[in-house]
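>>> Predicted model and sequence below, questions to follow.
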Amino acid sequence: MKDSEMRFATFARAGRLGWGALTEDGIVPVPGRGRSRGTLKGAIAGGLLTEAAEYAAGRPAEFALSDVTLLPPIPDPAKIFCIGVNYAAHREETGRKEVGHPTVFTRFADSQVGHGQAMVVPRSCERFDYEGELAVVIGRGGRHIGAKDAMAHVAGYSCYNDGSARDWQRHTSQFTPGKNHPGSGAFGPALVTPDEIGDYRELPIETRLNGDVVQRGSLDQLLFSIEEVIEYISGFTPLQPGDVIVTGTPSGVGERRDPPLYMKAGDVVEVQAGAVGTLVNPVVQAD
């Protein structure tokens, strides 16, 4: 495995958590030692991803994907920031006005599931919507990070589905209740380092519901770039290794279709962001 081929996943197996390199054949677990504290987030904080890639190079997969449960790449980020209305076409379909700063709301870590795990339609929710997005994982923390320096603070990318309970989201002008039901968001399958991706602006992004394309866009369409978003967020709070920024969704959300299209139990939803990979989740109804 070369530095430009780093893909790392967090997994559960037999009740224990681990992390390692994700390959076509499965997982090459990386043993916890030294500065990594035995987690992918710890390895990012310790600057150990290149060392981990060197460790995994040439080693066979120890666990098949069928033997593990993939979790969000960072199961316990200290902060998850979501950027709302960050594509022009999505802004137009929502009828929102142009703004001078990114629209930022937060998610809680326990609202997320990993690749292959079920997204959960909340109780008392009849409008559970999909939002395919690119997630950015912070590698080097900081405060007041300038846009020109921002990409040096990025550890990698992943796919995200910012599942939204629209009926809860529309209770007031605040998004939080509609974005934080347990199991409503999905994150994964792996952390992919910037070396593998190159210029993130060239990434396409697509959401499919039961195989049908419902969203399609490109990261060069962001109203506020990743660099600008990092600059803005770090202007009001320190960023830490492992923090997650979810960059926004293109047009085509179910709420704005005629007729509306929502996720329901039995559906399968996919978010694909070019070389970053494809996040796949079945949908179930909350008990």
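Thanks, I have the structure now. Numbers count the residues shown, from 1 in each chain.
>>> hey, let's count contacts and neighbours off CA atoms from now on
Will do.
>>> Spit out the contact partners of Gly163.
Phe128, Asp129, Tyr130, Glu131, Lys179, Ser184, Gly185, Ala186 (Cα atoms under 8 Å, 6 or more residues apart in numbering).
>>> ok, now with 7 Å
Phe128, Asp129, Tyr130, Glu131, Lys179, Ser184, Gly185 (Cα atoms under 7 Å, 6 or more residues apart in numbering).
>>> Report the separation between the residue lying closest to the third one once chain neighbours are set aside and Leu71.
When you say that, I think you mean Tyr130. In space, and not counting its chain neighbours, Tyr130 is closest to Gly163: 4.9 Å by Cα to Cα, 6 or more residues apart in numbering. Distance, Gly163 to Leu71, by Cα to Cα, to the nearest Å: 17 Å.
>>> Same check on Thr249?
Distance from Thr249 to Leu71, by Cα to Cα: 22 Å.
>>> another structure for you, compare them:
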Amino acid sequence: MKLLTFVREGEYRLGVKLDGGVLDVVGASQHQPDVPSTIEQLLKGGAAARAALQDLVERSRDAETELLDEAALTLAPCVNHPGKIICVGLNYLRHARETNSEIPEYPILFNKFTNSLAGHGEAVPLTRESDQVDYEAELAIVIGSTAKHVDKSSALDYVFGYCNANDLSARDLQMRTSQWLLGKSCDKFLPLGPYVVTSDEVGDPNRLAIRCEVNGEVRQQSNTADMIFPCDEIVSYVSRFMTLEPGDLILTGTPEGVMLGRPADQRAYLKDGDMVTVEIEKLGTLTNRMVLER
């Protein structure tokens, strides 16, 4: 399934993308208590919630339930209440090389916070404290069940699905200290979506085409096969140190092509009005406009 979150009357509502439009889960279910009305309820509700949603989708198809026009919806981050947002740095071989970095022996972990979340189509403010904001197309893992000390061989069994992410980074703030947090966690510096696509539809997450465009110009074009630490290894590794819970996000790193990888005199960082698009195979397209912070 392809799942999204949209805003209706000031509330987040769960939608399912179907061939003819978007199924409004709340409207179709008439508030049946067993059917999740938000992505958070779906993720935390386990197998029972997923089965109830699947049943609703099938019944709605049979009844030819009226669908919403996706283009008319205001989308929210496809996962909007993650308990943890864990990020992996320097996880693409060619990206490590373009930045003249050593190939990491272990996954480099850092974090973002929920203030950084933004939805598809939402304007992203360029913080007034930086003039070096960079794009980073990334595959995000959405955890679906509690994971602690899981083996690599079974790690993907704990994954609910995947989505597009843009790990926006203020490079000057990022490099102020040895900790990257400041440059990574400005408001709305993590556009996410438009969909969470369930793992059964995605298949192998380590073989997906990934790209980023700025104003229609391709800046990044690679494949998740270039990751140094693949998705199953990342989930297993993180679970050794902290319990992963349903709804947690893991960003898996960005490929080559970021501004930071260019010579200093050739770096054209994001500016007011720039349109940034992240597209990953099977996951749709995530687009956001950059605007100057007021």
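Thanks, I have it. No experiment lies behind these values; they were computed from the predicted model shown.
>>> re earlier: of Thr249 and Leu71 of the first structure, which one has the most company?
Thr249 (33 against 25; other Cα atoms under 10 Å).
>>> Can you find the partner of that one in the second structure?
Under the alignment by TM-score structural alignment, Thr249 of the first structure pairs with Thr254 in the second structure.
>>> burial measure for the counterpart of Asn100 of the second structure in the first structure, as a count.
Alignment note (TM-score structural alignment): Asn100 of the second structure maps to Gly95 of the first structure. Residues lying near Gly95 of the first structure (other Cα under 10 Å) number 9.
>>> Look up how far Asp220 of the first structure lies from Gly95 of the first structure.
21 Å.
>>> As a check, name the ranges of all helices in the second structure.
Using DSSP state H, the helices of the second structure run over 25-29, 39-44, 46-62, 93-98, 171-174, 181-184, 199-202, 231-239.
>>> Same list (those helices) but as JSON lines, adding distance to Pro263 of the second structure.
Output for these, formatted as JSON lines (distance: least, Cα to Cα, whole Å):
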{"stretch": "helix 25-29", "distance to Pro263 of the second structure": "49"}
{"stretch": "helix 39-44", "distance to Pro263 of the second structure": "42"}
{"stretch": "helix 46-62", "distance to Pro263 of the second structure": "48"}
{"stretch": "helix 93-98", "distance to Pro263 of the second structure": "10"}
{"stretch": "helix 171-174", "distance to Pro263 of the second structure": "14"}
{"stretch": "helix 181-184", "distance to Pro263 of the second structure": "20"}
{"stretch": "helix 199-202", "distance to Pro263 of the second structure": "36"}
{"stretch": "helix 231-239", "distance to Pro263 of the second structure": "30"}
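>>> Save those as TSV, and put in distance to Ala71 of the second structure and mean neighbour count too.
Listed next are the helices of the second structure as TSV, based on distance: least, Cα to Cα, whole Å; neighbours: other Cα atoms under 10 Å:
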stretch	distance to Ala71 of the second structure	mean neighbour count
helix 25-29	17	18
helix 39-44	20	20
helix 46-62	20	15
helix 93-98	34	19
helix 171-174	33	18
helix 181-184	30	21
helix 199-202	23	15
helix 231-239	32	21
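>>> so which of those comes closest to Leu117 of the second structure?
When those are compared for distance to Leu117 of the second structure using Cα to Cα, the nearest one is helix 181-184, at 11.4 Å.
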